[in-house]
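> what follows is a predicted structure for the sequence shown.
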Amino acid sequence: MITVERLVCRYGDVLAVDDVSFTAEPGRVTGFLGPNGAGKSTTLRAVIGLTRPASGATRVNGVPYAALASPGRHVGVLLDAAAQHVGRSGRETLVLAAILLGVGRARVDAVLETVGLTEREAARRVGTYSLGMRQRLGLAVALLGEPEILVLDEPANGLDPAGIRWMRDLLARFAADGGTVLLSSHQLAEVQRVADDLVVIGGGRIVAQGAKDDLLAGSQDLEELFLQLTAPDSRDGIVA
């Protein structure tokens, strides 16, 4: 479970996240929706301890992320698929991560199969990968420690339609097995296909949240709200 309570984050004079509260429950996919610059990435970074909040708190399974023993065994994280060492092969990336996590190298083969990277592709340098392949590798790293929670920022970027369907199915199975998924995206149509719950953020504040079916019962209002949030003047002064 992920709990965010009255989170406030600032970058200098810029208020990036303003009094944000929500919960991502086990056994469910929580879609964290909003336009670029709405505060999604900042919130996720606060959840995993990369951004220090001005006030409020985030907890993973009831404790701050930093208090977890071997966090990667509990929380799999994919924030930026492009931020990978371009000189290493995909397999080398995973082997190094396995060593740091203290998991057996058999997990490397297992996650490569899970994300659909072949032996030949795993042997290539990451610098030669497409964005879609980097997303698959990033997800493999996130799954390596067999976590019960996934925190994913725009994981479908760069995936073709078949890859998006694959990602959707993988996350649905993860949640069906009791896992918690917090998935950020700026694409309402795609997230509503996989999410059980929706949290919509705009201008650093939560503007709607609840079970997907309840929110989509008034789908026209939700779509209109999302269109308003994506209007250029609605993002002035807001950061990721």
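Structure's in. What do you need?
> make it CA atoms for all contacts and neighbour counts henceforth
Will do.
> measure the residue lying closest to R10 once chain neighbours are set aside to I164 for me?
Leaving aside its chain neighbours, R10 sits nearest to A16 (5.4 Å; criterion: C-alpha to C-alpha, 6 or more residues apart in numbering). Distance check for A16 against I164: by C-alpha to C-alpha, to the nearest Å, it reads 29 Å.
> more crowded one of those two?
Neighbours per residue (other C-alpha atoms under 10 Å) separate A16 from I164, with A16 holding more: 24 against 17.
> check which helix or strand covers R45.
Using DSSP states H and E, R45 sits in helix 40-47.
> helix or strand: which one has A189?
Assigned by DSSP H and E, A189 belongs to helix 188-194.
> next up, a structure to set beside the first:
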Amino acid sequence: MKIAVIGGTGLIGSQVVEMLRAGGHQAVPYSLSNGVDLLTGEGLNEALEGADVVVNLTNSPTFDDASAAFFRTSMDNLVAAADRAGVGHAVILSIVGADQVPDLAYYRAKVLQEDILKAGPVPYSIVRATQFFEFMDAVLSWTADENTVRLPATPVQPMAAADVARAVSDVSVGSPLHGTRNVAGPEVFPLDELGRITLAAQDDHRTVVTDAGAGMFAAVPGKALIAEEDAVIAPTDYRKWLERQPRSAD
């Protein structure tokens, strides 16, 4: 099976390509670095020629209102090119609970991305994943100073990027879902507690202060980011994952 992976050199995309190739598929990574630009359409027709499946793992460069324009243009171009090429299955990666967080521009933009794919002529699958373990350092940095990190107690159910990539790979080689598969980590944490666990594992002695108004996740209502009962639960435990991460030099 020939699978075009747009955004195939990023955190998830590079692992998806590796997994698909290990499964005997012809997975080809595409990105700006090899001439494929979803915003302009450049190189897209060539990339999808002869492809059975296209996986779109590109992401908006910002999380603000501009993200909607990115996803609208990129998805319009992708769906049109996939239809022209006769691609039989289009797959995108989205976020568990994206439609439950209307106050976040980026989450609204991800729902727009989903809706464009659903409304198009190409058979499709949507993989919705929870927050990645690998992004926790960035989350901490948003509201940190030299002594403290301020985080809300928003419930989250994070998962490893490798488990996300496996979920995307599995869906990509199956029949189109014409719907959504939710995937999530094995544990639910309040975000402030997840911050404390992370800092302790890194021997970082800053204090986590619980602040209901701090950072992007303050806008998340209730348990919006927690997966429903039908979700596929990934195997990787956060504390064990942390133990395997290299420590930065002092």
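Ah, there it is. Every value quoted in this text rests on a predicted model; they were computed, and no experiment measured them.
> now the TM-score, please.
Overlay of the two chains. TM-score (TM-score structural alignment, normalised by the length of the first structure): 0.34; 125 aligned residues with a C-alpha RMSD of 5.3 Å.
> what segments of the second structure are strands?
Assigned by DSSP state E, the second structure shows strands spanning 2-6, 26-30, 53-56, 89-95, 124-129, 148-151, 155-156, 179-184, 189-190, 207-210, 232-233.
> out of the ones you listed, the one nearest K240 of the second structure is which?
strand 189-190 (14.9 Å; C-alpha to C-alpha).
> give the other helices and strands that that closest one contacts.
Judged by 3 or more C-alpha pairs under 8 Å, 6 or more residues apart in numbering; DSSP states H and E, strand 189-190 of the second structure is in contact with strand 155-156.
> can you list the neighbours in contact with the helix holding A189 of the first structure?
Residues from elsewhere that reach helix 188-194 of the first structure (C-alpha atoms under 8 Å, 6 or more residues apart in numbering): 29, 31, 33, 168, 171-172, 185, 198, 212, 226.
> tell me the angle whatever helix or strand comes next after it makes with helix 40-47.
Counting by DSSP H and E, the element after helix 188-194 of the first structure in chain order, helix or strand, is strand 197-202. Here strand 197-202 of the first structure points in a direction 120 degrees away from that of helix 40-47 (axes from the mean of the first three to the mean of the last three C-alpha atoms, to 10 degrees).
> so F174 of the first structure sits in a strand?
No - membership of F174 of the first structure in a strand is not supported by DSSP: H, G, I helix; E, B strand; the rest coil, which gives helix.
> quick check: the gap between it and T114 of the first structure.
Distance, F174 of the first structure to T114 of the first structure, using C-alpha to C-alpha: 12 Å.
> output the strands of the second structure as CSV; include the columns distance to I116 of the second structure.
Output for those, formatted as CSV (distance: least, C-alpha to C-alpha, whole Å):
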stretch, distance to I116 of the second structure
strand 2-6, 17
strand 26-30, 21
strand 53-56, 13
strand 89-95, 11
strand 124-129, 11
strand 148-151, 33
strand 155-156, 27
strand 179-184, 13
strand 189-190, 32
strand 207-210, 38
strand 232-233, 24
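> any chance of these in JSON lines with mean neighbour count as columns?
Listed next are the strands of the second structure as JSON lines, based on neighbours: other C-alpha atoms under 10 Å:
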{"stretch": "strand 2-6", "mean neighbour count": "25"}
{"stretch": "strand 26-30", "mean neighbour count": "21"}
{"stretch": "strand 53-56", "mean neighbour count": "25"}
{"stretch": "strand 89-95", "mean neighbour count": "24"}
{"stretch": "strand 124-129", "mean neighbour count": "26"}
{"stretch": "strand 148-151", "mean neighbour count": "22"}
{"stretch": "strand 155-156", "mean neighbour count": "22"}
{"stretch": "strand 179-184", "mean neighbour count": "22"}
{"stretch": "strand 189-190", "mean neighbour count": "16"}
{"stretch": "strand 207-210", "mean neighbour count": "18"}
{"stretch": "strand 232-233", "mean neighbour count": "16"}
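> which one, of those, ends up nearest to V17 of the second structure?
Between the strands of the second structure, strand 26-30 lies closest to V17 of the second structure; by C-alpha to C-alpha that is 5.5 Å.
> what is that closest one packed up against?
Looks like strand 26-30 of the second structure contacts strand 2-6, helix 11-22 (3+ C-alpha pairs under 8 Å, 6+ apart).
> quick one, which of the ones you listed is packed in tightest?
strand 2-6 (a mean of 25; mean count of other C-alpha atoms under 10 Å).
> which one's more surrounded, F174 and T114 of the first structure?
Each of F174 of the first structure and T114 has its neighbours counted (other C-alpha under 10 Å); F174 has more, 20 against 14.
> V200 of the first structure touches K40, doesn't it?
No - applying C-alpha atoms under 8 Å, one finds V200 of the first structure not in contact with K40, separated by 9.3 Å.
> give me the more crowded residue out of those two.
More crowded of V200 of the first structure and K40, by other C-alpha under 10 Å: K40, with 30 against 25.
> circling back to that earlier point, please identify the buried residues of the helix holding A189 of the first structure?
With burial defined by 16 or more other C-alpha atoms under 10 Å, the residues of helix 188-194 of the first structure counted as buried are 188, 191-192, 194.
> ok, which pair from the residues you listed is furthest apart?
L188 and V194 (10.6 Å).
> show me what the lengthiest helix in the second structure is packed up against.
In the second structure, with assignment by DSSP state H, the single longest helix is helix 66-85. Other elements packing on helix 66-85 of the second structure under the criterion 3+ C-alpha pairs under 8 Å, 6+ apart are helix 44-48, helix 105-119.
> using TSV, lay out those together with distance to I6 of the second structure and mean neighbour count.
Shown next, in TSV, are these (distance: least, C-alpha to C-alpha, whole Å; neighbours: other C-alpha atoms under 10 Å):
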stretch	distance to I6 of the second structure	mean neighbour count
helix 44-48	9	21
helix 105-119	15	19
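> and the ones you listed as CSV, adding distance to L11 of the second structure?
Formatted as CSV, those follow (distance: least, C-alpha to C-alpha, whole Å):
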stretch, distance to L11 of the second structure
helix 44-48, 20
helix 105-119, 18
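> neighbours of V115 of the first structure, how many?
Quick note: V115 of the first structure (other C-alpha under 10 Å) scores 20 neighbours.
> what sits against it?
Per C-alpha under 8 Å, 6+ apart, neighbours of V115 of the first structure: 136-137, 139-140.
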